[in-house]
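Q: sharing a model prediction with you, sequence too.
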Amino acid sequence: MLAGVAGISLILVGCGQKSSQEKKTITTSTDTELTTVDPSKTTAVGTFNVLNNVDEGLFRLGKDSKVEPGIATSSSVSKNGKVYTFNLRKNAKWSNGDPVTAQDFVYSWRRTLNPKTASQYGYLFSGIKNADKIQNNKAAVSSLGIKANGKYQLKVTLEQRIPYFKLLMGFPVFFPQDSKTVDKYGSKYGTSSKTQVYNGPFTLTKWTGTNSTWTLKKNADYWDKKAVKLDNIKFSVQKDPSTSLNLFNQGKLDMAQLSATQSKQMSKKKDLISRRQSSNYYIAFNQKIKAFKNLKIRQAMSMIINRPVLVNKVVAGGAINNKSFVSKGLAVSPKNGTDFTDDVTVPESMNYNPTKAKKLFKQGLQEVGMKRLHFTLLNSDTYDQKQLSEYLQSALEKLPGLTVSLNNIPGRVILSRQADHQFQATVANWFADFSDPITFLNILTSKNPSNISQWKNSTYDQLIDASNNDDGGNAQARWNDMVKAQNVALNDQAIIPLYQSGEKWLVKSSVKGVIYNTAGANYNFKDAYIK
């Protein structure tokens, strides 16, 4: 998933009665800022949603994550499932007029994997020939299993079958990049709308890199521009959901995401809809810190949290307590069709037990030679996440000897702090990049840059490695590896899973054609329109 800032949302907006020209514009609001539109460096859900609409890869993901044509007009795969050949359309262009070629994909993939880029998403390329060796500085970037056969044919060689390979191709990390633009802007590449070029249905405009508004404008050079009905999608940052609700009630918004309190108050509204997200919100403890290396302390802090109260009273919005790290509804067993979360063995620490929690915490403090523990909990500064922080502070401080301070900061800062491990404890989240459990499980491996807690477990690493390599061609064996790995992570309290998020929206019937997928880049506006 997609790592991102907690509480990212999208709100489609209109302004009362629309003229015929205004009917080609959707105004949206979000509760977090853009940080970068460099596809090699971003990790934020909101940014991937933008990239999914201003850029395009080999495939696009339509309704229910169905693979649809993108830059590739056709593709074929070898009998052993390890070699893919893509034929590219010759009428695809960048917004600066350059043609989109096979070499743009080669350049983009190599740039993301290059250790100098320090991408947190390089691990997604695992399974492509030499990708892991390149990330570990054991092979040249040029040895990656991707090759341009002329301008309009691309060949990708894998080390083993990747069951979800085509889904990956619809995720922005695998989109092409224009090398001329990267070279032109250097370190400023992707830091504003003017330091990037686009090949998707829209282009990004009016974003300076620090402002709280931006616009997606219909791309006149897009190969399928006739299918794009909107002229503009306008974004503005609104961190207080009451502002959005007031605008909706005034007839100035077409669609408004609700806070936990609002969603309960509006439960009988005919315009109310629910959207489940393939996500997990969790607490990550910096396990380089002595106290957080202690398993009993981590278990106690998990056990003191009343998750049913958390999801129903604090978070709401369709959130669920699935007692898992992998989200519910993401994948089903190849053997019997049961949900992945149904195969999880839930440890005692995932259940609310304040008496046992206090006992474990006391034992943990004794083991690390401490009488009291004080730490700061880092989280984003959106309305709902501030509410969550306050609840967690209240719950955790029921452990005798524990004091928790809160630090809620803007989204552009928190992702950097998490990536650099500049925190004691933080609320983080992961949103699925594609519909497979490994999208969650990969990030807890010891060398994964998105493993912000820096937890390490050799058994876990071995199981994930087996699922990606030796058992990659055996669906059931691979499934069993992933189930066992998740059980290891939960039992060792790698992180503290809190909830799987959902969204409650008030939506006017005039908003049509917006495609929402629970995994990957969630929003596809290519076919959206106002009726």
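A: Yep, it's here.

Q: hey, let's count contacts and neighbours off CA atoms from now on
A: Noted.

Q: so residue 362 is in which element?
A: Using DSSP states H and E, residue 362 sits within helix 354-367.

Q: moving C-terminal of that helix, what's the next helix or strand?
A: Remark: after helix 354-367, the chain's next helix or strand is strand 373-380, criterion DSSP H and E.

Q: which strands and helices sit next to that next one?
A: Packing partners of strand 373-380 (3 or more CA pairs under 8 Å, 6 or more residues apart in numbering; DSSP states H and E): helix 383-396, strand 402-409, helix 411-419, strand 425-431.

Q: try this one side by side with the last:
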Amino acid sequence: MPPHSWTVPTRILGVIALTCSLVACGSGESNVESGNREGIFYYGNGSEPQGLDPHVVTGVPENHIIRALFEGLAVKNPYTLEPEPGVAESWDISEDGRTVTFHINPEARWSNGDPMSAHDYVWSWKRLLSPAMGAEYNYMLFPVKNAKAFATGEITDFAEVGVKALDDLTLQVTLTERTPYFIQLMDHYSTFAVHRPTLEKFGQATDRFTPWTRVENMVSNGAFRLKEWALNRRIEVEKSDTYWDRDKVRLNGVVYFPTENVVSEERMFRVGQLHYTQSVPLGKIPLYREMKNSPYVQAPYLGTYYFLLNTTRPPLDDVRV
């Protein structure tokens, strides 16, 4: 992923130039035209997000928005995929690879101005791992010592889990064993910190889908903050003036459109209502490829697929099969 959450929309800003030629003729100004002028990026986001709580949601549409609103301890370079500083300005890894010490950027702020601290992560990770939370992505932290045992209820004292705030700006994480990809996991939204005072204002830590994610309540720490959420119509985020790297944020905002119909979303793109879409009907791909200065870009999409095999029933219960 990109080196900063602001580069998610910034990286695809280059698509604007390609889509300008697709603007529909007419007297009205299209989204692409007004967006180019105002620095607003119009994004085709597929389905309506199920929510915006990083510890609850699991989908790709949610990922797009949450990554604009929040930032992890580390982020991935968009070209090399190597981890780069996010909320943590640096980190140290012990010689045996089992202790990771994150140094929180003293300039990192929540969108309400509160400073971020290592304690935010201790509390947030306890929330993610709490059995009462039932977080589907809690396994992202299972490399941490005793994290799985806490999540499954085998132990109940979170002090036994390998997460400690040594001081306000130092987070020490002890792993069960060397985990070379652990820093990369800090870029997954399930590991992001959430603002404790805001969540506790609207319920218990492990309550799901409380009003804390509404526009008037949300406190986040990313390059953008939530401006509007019109259910099944649009979600708009605006540039945050508290983000630590705000001077490099080149967009003033992003508007996400939920459009579950692939044909409809592609049509919105074609007539200049969207700068970006991942929804292209298969039958139209050859047409886009043949276009001069085609806006169609095919890129790798990283994912993991696997099969679960029932080895308790024939014939797979036989080790010789």
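A: Structure received. Predicted model only: the values in this text are computed from it and were never measured.

Q: TM-score for this pair?
A: The TM-score (TM-score structural alignment, normalised by the length of the second structure) is 0.79; 281 aligned residues with a CA RMSD of 2.7 Å.

Q: and the helix holding residue 362 of the first structure with strand 373-380, angle?
A: Helix 354-367 of the first structure and strand 373-380 are oriented at 120 degrees to each other (axes from the mean of the first three to the mean of the last three CA atoms, to 10 degrees).

Q: so helix 354-367 of the first structure aligns onto which residues of the second structure?
A: Counting by TM-score structural alignment, helix 354-367 of the first structure pairs with no residue of the second structure.

Q: stretch 296-307 of the first structure too?
A: Aligned by TM-score structural alignment, stretch 296-307 of the first structure falls on no residue of the second structure.

Q: one more: stretch 408-422 of the first structure?
A: Counting by TM-score structural alignment, stretch 408-422 of the first structure pairs with no residue of the second structure.

Q: highest mean neighbour count out of the helices and strands packed on strand 373-380 of the first structure?
A: A comparison of those by mean neighbour count, using mean count of other CA atoms under 10 Å, puts strand 425-431 on top with a mean of 26.

Q: tell me the angle of it relative to helix 411-419?
A: Angle, strand 425-431 of the first structure to helix 411-419, by the same axes, to 10 degrees: 100 degrees.

Q: chain center to strand 425-431 of the first structure: distance?
A: 11 Å (CA atoms, centre = their mean, to the nearest Å).

Q: and the helix or strand following that strand, what does it pack against?
A: Remark: after strand 425-431 of the first structure, the chain's next helix or strand is helix 438-441, criterion DSSP H and E. Where contact means 3+ CA pairs under 8 Å, 6+ apart, helix 438-441 of the first structure is packed against helix 475-491.

Q: list the helices and strands the helix it packs on packs on?
A: Counting by 3+ CA pairs under 8 Å, 6+ apart, helix 475-491 of the first structure packs on helix 438-441, helix 458-468.

Q: mind listing the strands in the stretch 51-200 of the first structure by residue range?
A: Secondary structure of the stretch 51-200 of the first structure, counting by DSSP state E, counting those that start in this stretch: strands at 59-61, 67-69, 72-77, 83-88, 146-148, 153-157.

Q: any chance of those strands in a markdown table, plus distance to residue 16 of the first structure and mean neighbour count?
A: What follows is these, written out as a markdown table (distance: least, CA to CA, whole Å; neighbours: other CA atoms under 10 Å):
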| stretch | distance to residue 16 of the first structure | mean neighbour count |
| --- | --- | --- |
| strand 59-61 | 32 | 25 |
| strand 67-69 | 35 | 16 |
| strand 72-77 | 40 | 15 |
| strand 83-88 | 43 | 20 |
| strand 146-148 | 50 | 21 |
| strand 153-157 | 48 | 20 |
